[in-house]
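*Asks:* Could you work out the structure for the sequence below:
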Amino acid sequence: MDDDALITSDFRTAIEKAIRNCMLRYEPRMSDVVVTAIAEDGYSPLELCFHIVAYMDFSNRKDVLEFDILLDNRQHWCVE
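*Replies:* Below you'll find the model as predicted:
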């Protein structure tokens, strides 16, 4: 792995961790959050895409919540 790939990997890992920590901190009904960076296939190199899977407690019943978020090159978030 070259230096650029290592820096990119570290950057994505840091963002994954920050998203996970933010979700757990501000949404107490959420647990077991897994955030995974999605490869750039089909996305601009200036866009970051992450897949999120978490358990959500809805009225004492856990359900799976799964979605993608995209940060585009204009710093706008899109939830899919």
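*Asks:* From now on I want contacts and neighbour counts done on CA atoms only, so please keep to that.
*Replies:* Fine.
*Asks:* Tell me where the protein has strands.
*Replies:* Ranges of strands within the chain are 30-38, 48-58, 61-71, 77-79, based on DSSP state E.
*Asks:* tell me the angle the second one makes with strand 61-71.
*Replies:* Put plainly, it is strand 48-58. With axes from the mean of the first three to the mean of the last three C-alpha atoms, to 10 degrees defining the directions, strand 48-58 sits at 160 degrees from strand 61-71.
*Asks:* What residues sit buried inside stretch 48-62?
*Replies:* Of the residues in stretch 48-62, 48-56 count as buried by neighbour count, 16 or more other C-alpha atoms under 10 Å.
*Asks:* Then stretch 15-35?
*Replies:* Within stretch 15-35, the residues scored as buried using 16+ other C-alpha under 10 Å are 15-16, 19-20, 23-24, 29-31, 33-35.
*Asks:* I have a second one here; can you model it like the first so I can compare?
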Amino acid sequence: MSYIALEDSAYGVSLFERLEADSANRTITQGPDPALVLDSIKRNISQLLNSRIGESLSAPELGLIDFNDATLGCHDLALQIKLAIRRCLERYEPRLKNIDVQFTPDDESPLNLRFHIKALVNSKALHDSVQIDLLLDTSRKYRVV
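*Replies:* Predicted structure coming up:
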């Protein structure tokens, strides 16, 4: 029987997700379900990136700035957003490490900006790499696709 450290078994999903009535009961010997961890990470990424700096009084630097600056070209804008996404995830998504964010142009919908995130799950219980696609749509909302 293998032992999973308590902090690693709890590390997979958020506190509120663990408190939900329909969440599965786990013992210390069970590790986190990788699918649930990935879903939790995706939800958190979406919430983080759709937050704006200054909206949270307890964490004023949480989120991204509003990139509604017409003076930036499309390539410069994509570069600035890419760097901001990486900084935000490095700071506020501790379950990920070695985060790489790439801009992927969308020729069919040039008004949408697409980004691809590659990272490793930062847990001894899970040794998975994750790849997540993001879309910044015309309503300026980030969606995990």
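*Asks:* List the TM-score for the superposed pair.
*Replies:* The TM-score (TM-score structural alignment, normalised by the length of structure 1) is 0.79; 74 aligned residues with a C-alpha RMSD of 1.8 Å.
*Asks:* one step back: JSON lines for the buried residues of stretch 48-62 of structure 1, including distance to Asp68 of structure 1?
*Replies:* As requested, these are exported to JSON lines (distance: C-alpha to C-alpha, whole Å):
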{"residue": "Leu48", "distance to Asp68 of structure 1": "10"}
{"residue": "Cys49", "distance to Asp68 of structure 1": "7"}
{"residue": "Phe50", "distance to Asp68 of structure 1": "6"}
{"residue": "His51", "distance to Asp68 of structure 1": "4"}
{"residue": "Ile52", "distance to Asp68 of structure 1": "6"}
{"residue": "Val53", "distance to Asp68 of structure 1": "9"}
{"residue": "Ala54", "distance to Asp68 of structure 1": "12"}
{"residue": "Tyr55", "distance to Asp68 of structure 1": "15"}
{"residue": "Met56", "distance to Asp68 of structure 1": "16"}
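*Asks:* need the strands of structure 1 in TSV with distance to Ser9 of structure 1, can you?
*Replies:* Putting these into TSV (distance: least, C-alpha to C-alpha, whole Å) gives the following:
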stretch	distance to Ser9 of structure 1
strand 30-38	9
strand 48-58	12
strand 61-71	17
strand 77-79	21
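*Asks:* nearest to Asp4 of structure 1, of the buried residues of stretch 15-35 of structure 1?
*Replies:* Closest approach between those and Asp4 of structure 1, by C-alpha to C-alpha: Ile15, at 16.6 Å.
*Asks:* What's the match for the closest one in structure 2?
*Replies:* Ile15 of structure 1 maps onto Ile81 in structure 2, with residues paired by TM-score structural alignment.
*Asks:* Distance of that match relative to Leu96 of structure 2?
*Replies:* With distances defined as C-alpha to C-alpha, to the nearest Å, the gap from Ile81 of structure 2 to Leu96 of structure 2 amounts to 19 Å.
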